[in-house]
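S.K.: sequence and predicted structure below; questions after.
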Amino acid sequence: MRKLSLILFAMMSLTGCRQNDSVTDASTPFEMKSAAAEYITASSLPVTTVSGSITTNTTWSGVIELDGVVTVKNGATLTIRPGTFIKGKINFNYNPNGVLVITKTGRINATGTETQPIIFTSSNLLDGNEDTTARPGDFGGVILLGDAPTNKPSTTVIEGLTGADYQYGGTNAGQNAGILKYVRIEFAGYDLLGPNSGNEINGLSLGGVGHGTTLDHIQVSYSLDDSFEFFGGTVNATNLISFGAQDDNYDFEYGYKGTISCALALADYNSGHSYSQGGSSPDSNGIELDNDGTGSSAFPFTQPILKNFTIIGAKSPLKSGLYENGVHVRRNGKLSLENTVITGYPIGILLETISGASVNLADYSFTNVQSHGFTFATASKIGASSSALNIPGITASTANPAHLWGMAQPFFNESFAWNVSPRNCGDFKGNWTKYDFSIVE
């Protein structure tokens, strides 16, 4: 157990910390500890457990425990104050360990700050016991839904859940699901039907979310599935970080059309790694993109505009074998990629066709892209065969060790200090981020 003296020290270091805020009390200001005291301080605070549906305006602060799936609907707005911790109650038999869903009829206002981010995390980091360990799947995940366009029926239910409350899609491109700003989501992920069912909850899932929504400074770390998955919609986002994802860092499908500016995908060799069905080959990508699961011509086509992405795999070919591709576009997906670097994957950029057709470069736009891959920097895949492909707008490298593309030391697990400068566009090492999840500080 954690030494009492550590807790007492952390508690004395607080200034004006409120420990008894009601989850619906929005009348008084809220102050939380400094970022340096995060988990050790929060483990000493009282916990409010929440379950079921939220149908009236509600405010959270302090430490919140989600019991099962918590659903915000019927016009309600959930406000989460800066410095709030949200953890999942551990359940069994494939019941989720806390999932927060903002439905089409709900809204969220989760506006943290650089020094007081809002943190969704593992209960094992907040239990006051230094012998327990946080693992992917300890927290279910965060889901935002809206009625913006997708290429699926508007009765489609978000992956990982069942029921009419969890439908998404429509015709309202400007839909506003609210705000997520300075938010960390850690150790999330959930599989509805069991391992590798293909029906999982991600760190942050966005279904039919419109461009009236604000997504800014969001970090997803050690997700059991994808860090970020966009199921259609038109939402834009800035300053995103995916760290140590078990599956894909960024996944787009079902007609997503939006712009994401300034994003990092950072591999951790020590995280879990996903494999294709049967466990025969790695299945983790920096970016994965499909029009839909069958490669149909359903409209609108999935075609994100991605700007200033930094996608970091492994320094050596041996470690890169834990992953698949830096960018994998397949199943009739389209892509615009600007000012982006990719390094440390077996294949940097892979364009995969359907029905044996040749790659149509008119479906893509690459501007000022630098791509490294140990096997191919840029390639096409027709059927089961991949081969090198020259793509305009891309500077290519197959160097060993992996190309740095002007960055100081971008590989997280190497002996020298990790540093992606000068590509630190989103303050990737700022006070709001965290890459060391030790609970003793």
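M.R.: Everything's here; your move.
S.K.: C-alpha from now on. contacts and neighbour counts both.
M.R.: Noted.
S.K.: contacts only, for the spatially closest residue to Glu114 that is not a sequence neighbour.
M.R.: If you skip the residues right next to it in sequence, Glu114 has Trp432 as its closest partner in space, 4.7 Å away by CA to CA, 6 or more residues apart in numbering. If you count contacts by CA atoms under 8 Å, 6 or more residues apart in numbering, Trp432 has them with Ala35, Thr113, Glu114, Thr115, Gln116, Pro117, Tyr182, Val183.
S.K.: one more time with 6 Å
M.R.: For Trp432, the contacting residues are Glu114, Thr115, Pro117, by CA atoms under 6 Å, 6 or more residues apart in numbering.
S.K.: and the comparison structure, right after this:
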Amino acid sequence: MKLSFTKVASALVLALTVIVTGCNDDGPNGPDSNPLSVESINPTAGQPGDEVTITGTGFANNADDNSVTFAGDVTASISSVSATELVVTVPQGATTGPITVSVDGESATTSEFAISSEPQPEIPEPYASFPGTKIAADETWSNDTTLVGPHFVLPGVTLTVEAGVEVTFEYHNGNDDKVGAIYTLASDDQNFSEPRETAKLVAEGTADQPIVFTSDRKQINSWGGIIMTGRASNNIPGGQGTVEGIEQDIFYGADADGNFNDSDDSGSLEYVRIEYAGYSINAGSELQSLTLYSIGSETNINHVNLFGSSDDGIELFGGTVDIKYLVVYGADDDSFDYDQGWSGKGQFWLAVQRDGADQGFENDGCADEADCDQGSGPGSPNISNATVIAPKNTASGKDNMGLKLREGLQGAYRNIIVSNFVGNPFYLDGENNANDDTYENYDSGDLVLENFVLQNNGPWASSDESRYSAVYEYTSSDKPADLFNNPSNYDYSLPSGSAYLSGGQAPSDSWFDDVSFRGAVGESGTQWDWVNEGIWVKWPI
């Protein structure tokens, strides 16, 4: 059969046209747009009537030019549209399967969307916009797990971690949105369909099966730690503050009506170790191992070990929570830091400083010294039986102190051992600052200091040595080995026969254990040698 040149040429032109058309990478919005693709869906399960966000590229900017079909061959209505995001409503009749997005003759398919028989957890704004993972229904972690990025326990939800579980966060590589952390969020009576109580973290280990929160990197600054927010009182002007170290606004303190709840309950931490934490987005906005914002008195915190932090060991912003049996090792900044009117109780606190760290205690009474009469008023903690010990490294250039008390602080500190600090064993600000009442609070009895033991610290400021002579006594030796049982092996119990097994007096409050020894740890080998119980406390190898 003979083919004419004209017919052959026409066939070649047609074939080339098909090839060019089939290979065209232009997206549905024109030659400069991205090709159609689907990257993710959120949530991945739901019921008819729920909203689903589809992210990707190449969507049409006009809702009518997009078609979204669920399994079951039913079409969804589109409520919001952009070139990279579609918000659709799950249609009646939808079944479990992928979702298909069609634009201008092209199609892209999502991963499976499950039609669930149970209602999906409610995640309203502002929480839906938070980065990372939102824990919107009660969960229990029974096995070791590795996590990425921040995890937010929403109001009304309880996260339970069982004894012996290790929770590991992947290193963030400097990406703020990937910094691992667990946030428990304060109560909310505004944004959910019904009022929600404060979220709870219940992590109750044992001495031999502690719960460990850690990082795969095993270095400080590797994740953001545990951050708990509540509704207990503080003295912030207006009563409500926002959490540091995260770009999103997470509120704590007074509720929308300006009310506090001093008996707020954020759960329980017991025989828990938090290690290699701390992160700073910028100066003055840091995360530490454990951060407590307006946490209430119904929260249970005891036997907690904070090992290595790029900021403070623990920091409290207001609140009424009580803490017993607390060990901080190797914080970069302060070991025990609190501000904004924390007025809880503490007993049996041990801090071992690292080279270059700041204060053992850095405690501020007021968020704003000029406006400190509202809310809970000046901070008034009641601390008994603490030991703070430093390496006394003058080469670091840090004139660190055992206790630095300031900004109108009130309260009581009893039975404290301070050892090896370069600077003052303790210092009360306000002698030369008319706006700070801390110095005068000691004279008036609003700030009580009793039964201190001081060993090998730096020189006093001005006349403080004589001013506080009734507060303290010096040890007979400058060597920590003569004060503690075996400090070279991190044993800070008191040896049998120590003069400091007596001379202390616990506060007249039933919450406190009625012991007579001074410092955090009692006689070696007794029930008061609590740090050496089990394996829950970690020390450097």
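M.R.: Sure, I can see it. Computed from a predicted structure; not experimentally measured.
S.K.: so after superposing, what's the score?
M.R.: Aligned and superposed, the two chains score 0.74 in TM-score terms (TM-score structural alignment, normalised by the length of structure 1); 353 aligned residues with a CA RMSD of 2.6 Å.
S.K.: what lines up with the residue nearest to Glu114 of structure 1 in structure 2?
M.R.: Here Trp432 of structure 1 is matched to Ile535 in structure 2, going by TM-score structural alignment.
S.K.: same question, Phe230 of structure 1
M.R.: The alignment partner of Phe230 of structure 1 in structure 2, by TM-score structural alignment, is Leu316.
S.K.: and the strands in the stretch 51-200 of structure 1, which stretches?
M.R.: Assignment of strands within the stretch 51-200 of structure 1 using DSSP state E, counting those that start in this stretch yields the ranges 58-60, 63-72, 77-80, 85-88, 99-102, 107-111, 118-121, 141-145, 178-186, 190-191, 200-201.
S.K.: burial measure for the closest residue to Ser67 of structure 2 other than its chain neighbours, as a count.
M.R.: Using CA to CA, 6+ apart and skipping the chain neighbours, the partner closest in space to Ser67 of structure 2 is Ser102 (5.0 Å). The burial metric for Ser102 of structure 2, expressed as a neighbour count using other CA atoms under 10 Å, is 20.
S.K.: Thr242 of structure 2 pairs with which position in structure 1?
M.R.: Taking TM-score structural alignment as the criterion, the aligned counterpart of Thr242 of structure 2 in structure 1 is Val157.
S.K.: the aligned residue in structure 1 for Ala136 of structure 2: how many residues sit nearby?
M.R.: Ala136 of structure 2 maps onto Thr55 of structure 1 when the alignment is built from TM-score structural alignment. When neighbours are counted by other CA under 10 Å, Thr55 of structure 1 registers 16.
S.K.: I'd say Thr55 of structure 1 and Thr77 touch.
M.R.: No - using CA atoms under 6 Å, Thr55 of structure 1 is not in contact with Thr77; the gap is 8.3 Å.
S.K.: what range does the lengthiest helix in structure 1 cover in structure 2?
M.R.: Taking DSSP state H as the assignment, the helix of structure 1 that covers the most residues is helix 4-12. The alignment of helix 4-12 of structure 1 onto structure 2 (TM-score structural alignment) covers no residues at all.
S.K.: what sits up against that helix?
M.R.: For helix 4-12 of structure 1, using CA under 6 Å, 6+ apart, the contacting residues are Thr41.
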